[in-house]
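Chemist: Need a 3D model of the sequence below.
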Amino acid sequence: MLEKLIVSKTLRVPVSTGAPGDGAPVARQLDAALLDAGFSASRAVLEHVGALAPGPAMDLAATVVSAVRELVGDHVRHNAYFIGFPDDVPDTVEFWTGRLRAAVLAGGGSATDEQLRSLLGTGGVNLLDLPGYGTYQHTYDELLAAHDAFVAAAGDRLTVLHLGDSAEAEASRLYLALAGGAVPLGEADLAILGELAVACLDGEQPATVPVREHRAVLNGVRLVLGRPLVAVDTTTDVLRLACQVSGGDASLATPTRFRAFRRRERRVLLAALHEIVAASPDKLGDVARHAEPWKRLGERLHPHEYAQWPQAREVFAVARGERRVRNLAGRAEAAVRTGAADRAATVLSAAPGLLLRSADRLLRLAPPAQRAAVVDAVTAALGSASGRVLCSLREHVGNRLAPVSARMYANRSRRAWVGRDERPPLPAELVADLSARLDAEIGARLPQPAHPLLVDPDVLDVALPLSGKAAEGGFAVLPRGSRAPVPGELLRFFTYWRQNSRRTDYDLSVLLLDDDFHTAGQVSWTNYHHDGVVHSGDITDAPNGATEFIDVPLTVGGRYVVPQVYIYAGESFDEVAESMFGYQTRTADQHGTPFDARTVRARSHMRGEGRIALPMVFAKGERGWQAVWLHLYLHGRPAFNRVEDNKFTTADRVRALMERRYLTMAYLIDRWRTRTEVTTWDGRAPDGPVTYIGLEAPDNLPEGSEVYTLDRLTELIPA
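Modeler: Just a heads-up that it's a prediction; the model follows:
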């Protein structure tokens, strides 16, 4: 349903085409239902719903409420193992002893406390065998009855929904933004792009599709529906397309099992290959990088049957090793091996993006006599590379004045590992020179706003969204390295999962680190209490869904609070029917059920590779507590992962990320200050139209204003 997708993605309510009438009662019900979920409808939305007939009004209201409840995780029931959580949670060993005593009594025996504790200490007890361990002992309704009504507070989240255009217009706008964006989309948004590509196939199309994975999604739809392909200009574009329509990975990071292609599809793919190679034979140089997928694809396309496209057959000859073609990277590497970094830079000048990604290495390897030539080549490439590459290089250069304590690598699947930083720092004068050149090029590419800039200060600490693959989908989810203030006096983490076909046990844990990133304590299923931090109890089976909570008072000792989700047993994050992580903030006197949508500050999916999820870290600094997004996954063990076994690896990754200086929205705003008027949003309506940049759109901007909120920040990355 397009309407629900649009609300979820843009927080805009599409205009209904339903019959007019008196929908005022429905509008009042909608307003109340949204407030319960921490949302509010703008006056325009309520007026629109109120002007519809009751039937269409109810349909629209139901769609909106369903969409926002799913956004914050309120579409499922979040039960807690201990019905009184956060109160009445027993000591861990006392609880285990009680479960063991219940098992002994059920067998007709008896044992003293000393005997039971001694037995627990031997490690020979399977907790899953104890009566009532790991499964809910009460219903969700009983949990509700055991808690007082939620106490609302002025600081609770309230997210405003705005009225949009028709569903078709909103879908087209979103489609053009996603397809034509300069930033690669994450998995969730790529799926949305695929849906929109079908719905918008006959409408307006983006002028350019700069990201090649986006091209694969669009062309996958076009290939299946018999439409001409667009923007296919390399052999790898064809390979990505074949992976996409086979249900595989268009990024080529993981192997794809190619499906059988219809004869018409084979003709389209082979003709595209023929035209690409005929126009530029050098593009055969990319084939060897993906030789195995090409060989497997050749078995499906049967190129030998199509004599009219001889250049297509050359692609598969290169893949099989029957013809050798040296690519740019190979020629550059040969120059590096002879000590000619300047010649390597000259070779890579034909591929500006590749040259800029190699700039650090070439500058480190270049002798003093060659360094000026490398800098000149890099400078010449700045005008031809994408804005995203320029911003990435600017961030990288800003972190190269000194070695870091640990160098963290994160791949497209958000898997992270840490290594020693053995690179010598770049000279300070070189860093300053490159930074100034990059600043000038990036600033020159920023579009000139039609109106003065009005900036929400909360957006300044958001890291530039240079890749959607470095973040999960969800609600109020920010790019890796972004910081957000944490209000309130109490943090409450929650994780929810629902298994598909076998018993699955996820464990929510918290690791506390001191100023030097040393362990200061932990709370998990093995330790329910520490310094005021409380665990809600261990759930070990989730056929109907399960939730675990951890409360962290913001008076806790330690500098860093690191929530984590461990797969102890069962299905991976990619295999379960549903999994999520989120956090709530509350005041000390706020009570109610463990989960209340009005206090949810952010909720993210958990769909990465690995057996341990590190969604974010909370850091205490001069400005109070801040949430810092990690979006990382650790490999872990196949089963039985515990926080006790990963203290050092977790601390290393947290330290590497916290010490890195990320390029944020404040950087772009500073580039704009030299060209246009920039003011800070203080809640008061401006006198005239503005270009507003913030996390959420306010409700009192003048007509004609342009609004860039969280879902549109990628559009501000220079082209």
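
Chemist: hey, let's count contacts and neighbours off CA atoms from now on
Modeler: Will do.

Chemist: which residues touch Gly181?
Modeler: By C-alpha atoms under 8 Å, 6 or more residues apart in numbering, the contact set of Gly181 is Val209, Pro210, Val211, Thr714, Glu715.

Chemist: And what about it, helix, strand or coil?
Modeler: Per DSSP: H, G, I helix; E, B strand; the rest coil, the secondary structure class of Gly181 is coil.

Chemist: Can you show me the helices along the stretch 601-719 of the chain?
Modeler: Counting by DSSP state H, counting those that start in this stretch, the stretch 601-719 of the chain has these helices, from start to end: 647-659, 665-673.

Chemist: Pull out the buried residues from the contacts of Gly181.
Modeler: The neighbour-count test (16 or more other C-alpha atoms under 10 Å) applied to these identifies Val209, Pro210, Thr714, Glu715 as buried.

Chemist: Can you give me the neighbour number for the residue nearest to Met580 when sequence neighbours are not counted?
Modeler: The shortest distance from Met580 to any residue that is not its chain neighbour, by C-alpha to C-alpha, 6 or more residues apart in numbering, is 4.4 Å, and that residue is His605. The number of residues packed around His605, counting by other C-alpha atoms under 10 Å, is 22.

Chemist: Touching, His605 and Asp574? I think so.
Modeler: No. Here His605 lies out of contact with Asp574, judged by C-alpha atoms under 8 Å, at a distance of 10.3 Å.

Chemist: before we move on, back to that, can you tell me which of the buried ones among the contacts of Gly181 is nearest Gly330?
Modeler: In terms of C-alpha to C-alpha, no member of these lies closer to Gly330 than Pro210, at 24.9 Å.

Chemist: Go ahead and flag the most central residue of this protein.
Modeler: Ala471 (1.7 Å; C-alpha atoms, centre = their mean).

Chemist: what's near enough to touch it?
Modeler: When contacts are counted by C-alpha under 8 Å, 6+ apart, Ala471 touches Gly186, Arg414, Val477, Leu478, Pro479, Arg480, His631.

Chemist: Now the two most distant members of the contacts of Gly181.
Modeler: In terms of C-alpha to C-alpha, the contacts of Gly181 reach their longest pairwise distance at Val209 and Thr714, which sit 14.3 Å apart.

Chemist: quick revisit: just put the helices of the stretch 601-719 of the chain in CSV and tack on distance to Arg262 and mean neighbour count.
Modeler: As requested, the helices of the stretch 601-719 of the chain are arranged in CSV below (distance: least, C-alpha to C-alpha, whole Å; neighbours: other C-alpha atoms under 10 Å):
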stretch, distance to Arg262, mean neighbour count
helix 647-659, 47, 18
helix 665-673, 47, 17
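
Chemist: which of the residues in stretch 621-628 are buried?
Modeler: The neighbour-count check on stretch 621-628 (16+ other C-alpha under 10 Å) flags Trp625, Gln626, Ala627, Val628 as buried.

Chemist: Second input sequence below; structure requested for side-by-side comparison:
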Amino acid sequence: MNMNTIYLRRAHKITVNQHTGNGRLADGYLGAAARNLEALGFALSPALFRAVRELPKEDFEVLYEQLVADLKVMVGAHVEYVPMYPGFPEQVMLQQDAILYLNAIYHYYTWDLPVYKGSAEREPLQEQVKLKVIGLGDSEDFCLMIRRLIQAKGSISAADKEDIDAVIAALEPEELEEILPPDIPFKENTAFVISSLLKHNKANLARLGRYFKTATDVLRLAVAWSDGDVSLAAPVRFRKFKRSGRRLLLGLLEQCQPLTEDMLRHKDRWIRLGEILHPSEYKQRYARCEEAWDILRNNKPFTSFNSSVELALKYKQVWNALDLLIKRPGEFARRLDHLLRGTEHTDYVVLAFGEAVEQVSTPVLLQVKNHFSSRLEERELRVFFPKGNVAKVFAVPDTLPVIEAGVCQDIVNICEQALIGRFAELPPLGSAYVDERLKNYHVPFSQRSASKVLHTLVRGSRLPMGEGDTIRFFSWWKEGKVNGVSTGRVDIDLSAVMYDHNWNYVEHISYTNLRSSKYLAHHSGDIVSAPLGASEFIDLHIPSIIEYGGRYVVASLNSFTEQPYCNLPECFTGWMMRKKPGSGEIYEPSAVVNKIDVTADTRIAIPVILDLVERTVIWTDLSLTRDPNYYNNVEGNQKGMVLTGKAMTQLKKPDLYDLFMLHVKARGQLAESPRHADTVFSVEQGLTPFHIEQIMAEYVV
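Modeler: Take a look at the predicted model:
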């Protein structure tokens, strides 16, 4: 993979090789190139403009062709869009119901699209699009970006891993020091990075030990080396390791403390791995490993930390539980709510937590602080995101017993003081401006199941819709072969379901209902086969839906033919804002707000939820499990969609405003405006919510 491809997608920057000759691009030539980039919604920064105009014509053409190809993929302009009704939305608005029905029947019987007389003429695009700027970068900044990604204090996405792996493959062994930090805090990331180094024969075996502290760290490496799920949420089929690989894993395991207890957490996996590693062959060299496997295989008695804690909590032996948990502060923090609601001696629990708080990680402290700051708010649901590579959300009724307000505030104060003290050790910020709109953006902790998108965000974050009264969803997919296996016919249905303020169903727009008789909402037509690719669009006129009583819109993709998205050659979705939907082409790259690659191992995707009253887009990027008693369409998944909608709109997570304000309190002074600030935290400038790898590496520390 071209490194500029990664740099462009992640940071909207590219590098340009310096040229010392006297060549200079003709103004007309460069102007034409800039105009073509505008059509895709992008513009060159002044620095990049100056750099490329000094290139020889041949070098510029190579750079430009790759840049355009990459930008087209980023916004979805690399494919052809042929909806059933090319004159959408007017053609659907004006067509008779009988004709819409007959056209659908014709397509279902033949898989061919209807032939229309004449061609729909479209006015030129009348939108004034704000162009996205491509900046001039350099190799040092690129390596820092990848290093920050590796140093993230939370899980990273499949796209992140692809980028890291491509960079490791491209760099020479001596260059890897630029991207490899002395410590990789999040152990899932450790496992992936080291497995990538091993795969590309670039691992410095003498220095691997510094990255592994526990048996689970080593297990994750074995899983990653076997191309499995490093979160350990899914089973894995271990590869057959060579002798050198077996010795490496056993050597790393031998140094871990504690060993047996940690291995018991994943007992069955370790037994399966032991059948491959054959520790008995090396029992003289790795005696602790052999002893641990003997206990696991033969079910010998062993009292673990977790079993002792569970026993103490079961019989409400708070003092015993505290004595145990204070030795493991992270586990203490995760069980804090359970402890407080299970005892009358809350003062002692708070006091003990205060003694252990310095050893609790920043991500956990931020989440504990957020939890107890909203603990007494009335909520219908408690929301959970289960660990794993599929983006699912679970919601259960909130029936937690009440905890005294004073106790909750004490916990919040303890967390805040610990975080401020920790952040105060970092370099000073000077005067800093913190944009209040950052309250709408969540702190990135876990990105393992995040999709590859034009603009990456954290689930539950709320984006302003932008100008325009119509939001246009789009989807594109293709059938064919994946890893030599044919997909067969693929039918992906784009749908939008409207609900009122209380999440009561209002109406839906889908292949079963191409247009609304109540407000302005239209579907471009249902396409049921895609050998050359297929596309569907939905237009929603916001004022007319609000006037009718609608508020929330859940956008969804449903795999009617039941293939999971991970088994398709390509599938993506996204949205545009349009002021005049009839002008320009149906798909205008420059108007794309975001584009999402849908690759999950599931058959239903919910990319976003709209709050039309607040004019915000709630970033969800979720998967929904199908109800087996219904066809996989929007009607058959109403219960799950309502629950998902309620969960995401009621979600309470740590936000970036609170995080950055803690940093300012610790190491800066608050500025009233960006103009008077040395450091800017904002939505459009300075450090933004889209700088996820920098936030995870340098601010969640």
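
Chemist: tm score of chain vs chain?
Modeler: The TM-score (TM-score structural alignment, normalised by the length of structure 2) is 0.89; 667 aligned residues with a C-alpha RMSD of 2.6 Å.

Chemist: Look up how far Glu292 of structure 1 lies from Glu305 of structure 1.
Modeler: 21 Å (C-alpha to C-alpha, to the nearest Å).

Chemist: when you align them, which residue in structure 2 goes with Leu513 of structure 1?
Modeler: With TM-score structural alignment as the matching criterion, the partner of Leu513 of structure 1 in structure 2 is Tyr499.

Chemist: now do Val431 of structure 1
Modeler: Correspondence of Val431 of structure 1 to structure 2, assessed by TM-score structural alignment: Cys408.

Chemist: gap between the residue nearest to that match when sequence neighbours are not counted and Asp294 of structure 2?
Modeler: Of all residues not flanking Cys408 of structure 2 in the chain, Phe372 sits nearest, at 5.3 Å (C-alpha to C-alpha, 6+ apart). Shown here: Phe372 of structure 2 relative to Asp294 of structure 2, a distance of 43 Å by C-alpha to C-alpha.

Chemist: And the two? Which one has more around it.
Modeler: Phe372 (21 against 16).

Chemist: Mind checking what secondary structure the more buried one has?
Modeler: Look at Phe372 of structure 2: counting by three-state DSSP, its state is helix.

Chemist: which residue lines up with it in structure 1?
Modeler: Applying TM-score structural alignment, one finds that Phe372 of structure 2 aligns to Val397 in structure 1.

Chemist: just Arg10 of structure 2 next, same as before
Modeler: Taking TM-score structural alignment, the alignment pairs Arg10 of structure 2 with Lys9 from structure 1.

Chemist: Quick one: the buried ones among the contacts of Gly181 of structure 1 as TSV, columns for distance to Leu663 of structure 1 too.
Modeler: Written out in TSV, the entries for the buried ones among the contacts of Gly181 of structure 1 read as follows (distance: C-alpha to C-alpha, whole Å):
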residue	distance to Leu663 of structure 1
Val209	25
Pro210	22
Thr714	13
Glu715	16
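
Chemist: Pick out whichever of the residues you listed sits closest to Ala44 of structure 1.
Modeler: When the buried ones among the contacts of Gly181 of structure 1 are compared for distance to Ala44 of structure 1 (C-alpha to C-alpha), Glu715 wins out at 25.9 Å.

Chemist: Residue in structure 2 paired with that closest one?
Modeler: By TM-score structural alignment, Glu715 of structure 1 lines up with Ala697.

Chemist: how close does that match sit to Asp165 of structure 2?
Modeler: As it turns out, when the distance is counted by C-alpha to C-alpha, Ala697 of structure 2 lies 18 Å from Asp165 of structure 2.

Chemist: Then Asp493 of structure 2?
Modeler: Distance, Asp493 of structure 2 to Asp165 of structure 2, using C-alpha to C-alpha: 34 Å.

Chemist: ok, these two, which is more surrounded?
Modeler: Applying other C-alpha under 10 Å to Asp493 of structure 2 and Asp165 shows that Asp493 carries more neighbours, namely 26 against 19.

Chemist: that older thread, which of the three states applies to the match of Arg10 of structure 2?
Modeler: Under the three-state scheme (three-state DSSP), the conformation of Lys9 of structure 1 reads as helix.

Chemist: out of everything not next to it in sequence, what's closest to Gly557 of structure 1?
Modeler: Asp531 (7.3 Å).

Chemist: I'd guessed that neighbour sits against Val556; true?
Modeler: Yes. With contact defined as C-alpha under 8 Å, Asp531 of structure 1 counts as touching Val556 (6.3 Å).

Chemist: about what we covered before: most neighbours, which of the contacts of Ala471 of structure 1?
Modeler: Compared across the contacts of Ala471 of structure 1, Leu478 has the highest neighbour count, 29 neighbours, by other C-alpha under 10 Å.

Chemist: Just say helix, strand or coil for that residue.
Modeler: Relying on three-state DSSP, one would call Leu478 of structure 1 coil.

Chemist: What's it aligned with over in structure 2?
Modeler: Using TM-score structural alignment, Leu478 of structure 1 lines up with Leu457 in structure 2.

Chemist: And that match, how close does it get to Ala203 of structure 2?
Modeler: Relative to Ala203 of structure 2, and taking C-alpha to C-alpha, Leu457 of structure 2 is found at 32 Å.

Chemist: repeat for Ile194 of structure 2
Modeler: Here the criterion is C-alpha to C-alpha. By it, Ile194 of structure 2 lies 7 Å from Ala203 of structure 2.

Chemist: In terms of neighbours, single out the busier of those two.
Modeler: When neighbours are counted by other C-alpha under 10 Å, Ile194 of structure 2 and Ala203 differ, and Ile194 comes out ahead with 20 against 17.

Chemist: what helix or strand is that one on?
Modeler: Here Ile194 of structure 2 sits within helix 187-199, counting by DSSP states H and E.

Chemist: What residues of that helix count as buried?
Modeler: Quick answer for helix 187-199 of structure 2 (16+ other C-alpha under 10 Å): Lys187, Glu188, Asn189, Thr190, Ala191, Phe192, Val193, Ile194, Ser195, Ser196, Leu197.
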